[in-house]
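# Return a 3D structure for these sequence lines:
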Amino acid sequence: MEPVYRSLEIIAHSLVRAQGLKLTFSGVENIPKTGGVVLAVNHTSYVDFLPAALGVYRAGRRTRYMIKSEVMDIAIMRFLVNHTKTVPVDRSKGGEAYQQAVERLREGLVVAVYPESTISRSFELKEFKTGAARMAKESGAPIVPSIVWGAHRQWTKTEAGTRNIGRSKLPVSVRYGPPISVAPDADPDETTVRLRTAMTELLHQVQDEYGDHPAGEFWVPARLGGSAPTPEAAAVIEDEEAARKAEARAARHPDDHTGHEAGR
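From the prediction side, this is the model:
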């Protein structure tokens, strides 16, 4: 029953009702009813995890996210992580998080991964890390590609946008694609290309069906006439941001030279 997770589900549904979000789900039938599943989610918002998980809930499953271990410094978050089988990712011990995620998959759970690793400022798909492919290969679980569109209108990583997490009544669309099977001898790079291709197709389908994308709006991709940066311009901004973070991290932890195994 997992009472803590059940309490979170009640809170999540109450939050959606309070915000008046107009959630639309499609392809829920593509989520396997049983067994481990790697749920690959595009990343455009600080809150896109919620719609993706609510769609999985409709399939009768529960989602376990991989999240930054920094949240473990907060008592209530530490309690929630420990009681919901969430996978905290410690940058200095990325291999441990990766193996924990694989074990969750072998236990038959749905583990959500952001293949892009960080939020896309262009709202297009960035280059993917191979973590999802490697987890699927090692655990034998399929990958379910999924797209959330509209959550970035609530809260995203851009100076032009503002937080709109009150009663916004915004439309948010979620679509799940057919599962991608990963053979034990599959090449993770090739699988990652397959996954990104599938998610690109899903993204364009969802955008075409979403409704108006007003010209010049901060949340609309440049490809659709919006003022969001192009993928190339976004990459420059993100590289500069990553460099600043790396410098700050190095200043705090001068002896830390490890990488992020789970998403690599």
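
# hey, let's count contacts and neighbours off CA atoms from now on
Fine.

# all strands for the protein, in order.
With strands called from DSSP state E, the chain shows them at 22-26, 37-41, 63-68, 87-89, 110-113, 143-149, 171-176.

# quick one: contacts for Ala198?
145, 177 (C-alpha atoms under 8 Å, 6 or more residues apart in numbering).

# Put together CSV for the strands of the chain, with mean neighbour count and distance to Leu203 on each row.
Below are the strands of the chain laid out as CSV (neighbours: other C-alpha atoms under 10 Å; distance: least, C-alpha to C-alpha, whole Å):
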stretch, mean neighbour count, distance to Leu203
strand 22-26, 16, 12
strand 37-41, 27, 11
strand 63-68, 20, 21
strand 87-89, 24, 26
strand 110-113, 27, 17
strand 143-149, 27, 6
strand 171-176, 22, 8
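
# Out of those strands, which gets nearest to Ala251?
In terms of C-alpha to C-alpha, the element of the strands of the chain nearest to Ala251 is strand 63-68, at 19.2 Å.

# Report the angle between the closest one and strand 37-41.
Orientation check (axes from the mean of the first three to the mean of the last three C-alpha atoms, to 10 degrees): strand 63-68 against strand 37-41 gives 60 degrees.

# Other residues contacting strand 63-68?
Against strand 63-68 from outside (C-alpha under 8 Å, 6+ apart): 53, 56-57, 84-90, 101, 109-113.

# One more, please, to line up against the first structure:
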Amino acid sequence: MSAYPHDRFYRWVIRAFKALFRVLGLRLEVRGSSSIPSDGPAVLACNHLSYLDFTFVGLAGSRRRRLIRFMAKTSVFDHRVAGPLMRAMGHIPVDRASGAAAYRKAARALADGQLVGVFPEATISRSFTLKSFKLGAATLAVREQVPLIPVVLWAPQRTFTVDKHYSVRRGKAIVIAVGEPIIARADDDPVKIDAELRRRMDDLLVEAWRTYPDQPRDDADRWWVPAVAGGSAPTLEVAAELERAANERRLRKAS
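Next comes the predicted model:
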């Protein structure tokens, strides 16, 4: 039996989100999707800006008729609604206290010729710039000897992100940019591959800012533009403090 018996359901979910994007009037621009292989394994590493990032990266995969098995934190799988859906689509739960089981599942997916999606920042960036990376994506690519493909999203934070920022205003532009694959040798250092991944993703992100067609409506609407690009989003340092405070509130609520 296939390890992914519910791919028809996964494709239905993709169609449903495409319909939702049309209802929201999103102007989706996918750049460089030909860098995603039409068959065979690869790791896709993407920045993290919103709760909908899975769907936008999945859209790029669908341009190549590929499904992506995303690695996501276990709390998503524990949710009574999202959990069964994530499992049905073959996504991979990640327990941050013990990542070995997630690594084995991701490696099996790659051995099966699947695409595995990873968010190296692990959590959403409140600064909308790149946070520090976990080594998982680079390690998978080096150890399993598969291409590592940088992917950058720009402006999904304008739809639904942290700190109660969400909007159903129609007509937003969303950029999904796929870069050239990094081909690592078996003896490459994952740390060096990770640094190359970050460099390429940073270049893609800056290019996405520079070529993005929309502008803030007014000063109050500059919240989604990074401070380094002249916006009012928090700096990396302030964003880190906001994330720590949010984590502390979450822990207090759970205790």
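
# hang on, the earlier thing: identify, from the contacts of strand 63-68 of the first structure, the entry nearest to Lys137 of the first structure.
Ala101 (12.4 Å).

# quick revisit: of the strands of the first structure, which is nearest Glu190 of the first structure?
Checking these against Glu190 of the first structure by C-alpha to C-alpha gives strand 143-149 as the closest, at 13.5 Å.

# Quick one: distance of that closest one to the chain centre.
With C-alpha atoms, centre = their mean, to the nearest Å as the basis, strand 143-149 of the first structure stands 8 Å off its chain's centre.

# quick check: that strand aligns to which part of the second structure?
On the second structure, the counterpart of strand 143-149 of the first structure by TM-score structural alignment is residues 148-154.

# residues near the closest residue to Tyr5 of the first structure other than its chain neighbours, how many?
Excluding its sequence neighbours, the residue lying closest to Tyr5 of the first structure (C-alpha to C-alpha, 6 or more residues apart in numbering) is Thr84, at 5.8 Å. Around Thr84 of the first structure sit 18 other residues, with neighbours defined as other C-alpha atoms under 10 Å.

# my guess is Thr84 of the first structure meets Ser7, correct?
No. The pair Thr84 of the first structure / Ser7 is not scored as a contact, 10.7 Å apart, by C-alpha atoms under 8 Å.

# re earlier: pull the contacting residues for the residue nearest to Tyr5 of the first structure.
Counted by C-alpha under 8 Å, 6+ apart, Thr84 of the first structure has contacts 2, 4-5, 64.

# Roughly how far does it sit from Ala251 of the first structure?
33 Å (C-alpha to C-alpha, to the nearest Å).

# Give the aligned equivalent of the residue nearest to Tyr5 of the first structure in the second structure.
Under the alignment defined by TM-score structural alignment, Thr84 of the first structure is paired with Met89 of the second structure.

# what's the answer for Ala40 of the first structure, then?
That one, Ala40 of the first structure, aligns with Ala45 by TM-score structural alignment.

# so who does that match touch?
Counting by C-alpha under 8 Å, 6+ apart, Ala45 of the second structure makes contact with 117-120, 137, 148-151.

# So which of these is the closest to Gly32 of the second structure?
Val151 (9.3 Å).

# hang on, the closest one packs against Glu180?
No. Applying C-alpha under 8 Å as the test, Val151 of the second structure and Glu180 come out as separate, 9.2 Å apart.

# Please report how far the match of Thr84 of the first structure lies from Arg69 of the second structure.
Look at Met89 of the second structure and Arg69 of the second structure: by C-alpha to C-alpha, they are 7 Å apart.

# Can you give me the buried ones in stretch 126-138 of the first structure?
Residues of stretch 126-138 of the first structure classed as buried by neighbour count (16 or more other C-alpha atoms under 10 Å): 126, 128-138.

# Can you list which of those are found in helices?
Secondary structure from DSSP state H places 131-138 of these in helices.
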